[in-house]
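Undergrad: Compute the structure for the input listed below.
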Amino acid sequence: MRNILNNERGFTLIEMMIVLLVISVLLIITIPNVAKHSKNINNKGCSAFVKMVEAQVQAYEIDHNKKPVSIDELKRANYIKQTTCSDGRKLSIGTDGEVKIND
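TA: Now for the predicted structure:
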């Protein structure tokens, strides 16, 4: 029984270095892949924001019996909090009430 308790060992330096090497290789592989897809992620986020603003245009139209003239009118009426996508592109409302992204 006493022999079992004294036989406890930790990780060696070589084992720790191998684990760090594996983690480093995984990070080197994944970080560029995420950075490459960030533009696609921003585009999807912006298109989702446009859909939300379109829903707010409809809510404004129901409440006021008219379409908003501009995106700023929606903001002043507290239907939306911002008029730009997360990547900085501005939104606008066309004459037909359609929300557009200004590139």
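Undergrad: Every contact and neighbour count from this point should use C-alpha atoms.
TA: Will do.
Undergrad: List the buried residues in the top helix by length along the chain.
TA: Identified as the longest helix of the chain according to DSSP state H is helix 38-64. Residues of helix 38-64 classed as buried: Cys46, Phe49, Val50, Val53, Glu54, Gln56, Val57, Gln58, Tyr60 (neighbour count, 16 or more other C-alpha atoms under 10 Å).
Undergrad: What's the first helix or strand after that helix?
TA: Sequence order places helix 71-76 as the next helix or strand after helix 38-64, per DSSP states H and E.
Undergrad: Would you do the same for the sequence below? I want to compare the two.
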Amino acid sequence: MKDQKGFTLIEMLVVLLVITILLLITIPNVTKHNSRIQKKGCEGLVNMVQAQVTAYKIDNNKTPKMDDLLNAGYLKGEQAPVCPNGNSIIIGADGEVTASGEGQ
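TA: Next up, the predicted model:
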């Protein structure tokens, strides 16, 4: 029986203990930073839409509305983009892009 290869029960328990400890450390950190991650995602989306507004202004010499960007193919999809935290993207009359509910 000494030639048999495999893991002992103690080795398996030690591995499970290490994995459990790593999960206990990792999960609270991810959930704690979830709102910050969503805020950064929304900021990135606002910056991307602002860049498309600028490109539309250069190409067409006018400030677009969200429908103009969607119809002209500057934004993908059939609906206005929405932030990961649920905020809507709004284009102001001056072409400034913001997210509704910013700062909440």
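Undergrad: hmm, back to that, and for the longest helix of structure 1, what span of structure 2 is it aligned with?
TA: The aligned range for helix 38-64 of structure 1 in structure 2 is 34-60, by TM-score structural alignment.
Undergrad: That stretch vs structure 1, mean deviation?
TA: For stretch 34-60 of structure 2, the mean deviation from structure 1 after alignment is 0.7 Å (mean C-alpha distance after the TM-score superposition for structure 1).
Undergrad: in structure 1, which residue is closest to the centre?
TA: For structure 1, Gly45 is the residue whose C-alpha lies nearest the centre (C-alpha atoms, centre = their mean; 5.9 Å).
Undergrad: and the gap between Lys44 of structure 1 and Leu74 of structure 1?
TA: 22 Å (C-alpha to C-alpha, to the nearest Å).
Undergrad: In structure 2, what residue corresponds to Ile14 of structure 1?
TA: Alignment note: Ile14 of structure 1 maps to Ile10 in structure 2; criterion TM-score structural alignment.
Undergrad: Using the three-state scheme, assign that match.
TA: Put simply, Ile10 of structure 2 is helix when judged by DSSP: H, G, I helix; E, B strand; the rest coil.
Undergrad: Counting neighbours, what do you get for it?
TA: Neighbour count for Ile10 of structure 2, taken as other C-alpha atoms under 10 Å: 9.
Undergrad: Check the gap between it and Leu17 of structure 2 for me.
TA: From Ile10 of structure 2 across to Leu17 of structure 2, the span is 10 Å (C-alpha to C-alpha).
Undergrad: Pro84 of structure 2 now?
TA: Counting by C-alpha to C-alpha, the gap from Pro84 of structure 2 to Leu17 of structure 2 is 35 Å.
Undergrad: The two: which is more packed in?
TA: Remark: of Pro84 of structure 2 and Leu17, Pro84 carries more neighbours, 15 against 12, as counted by other C-alpha under 10 Å.
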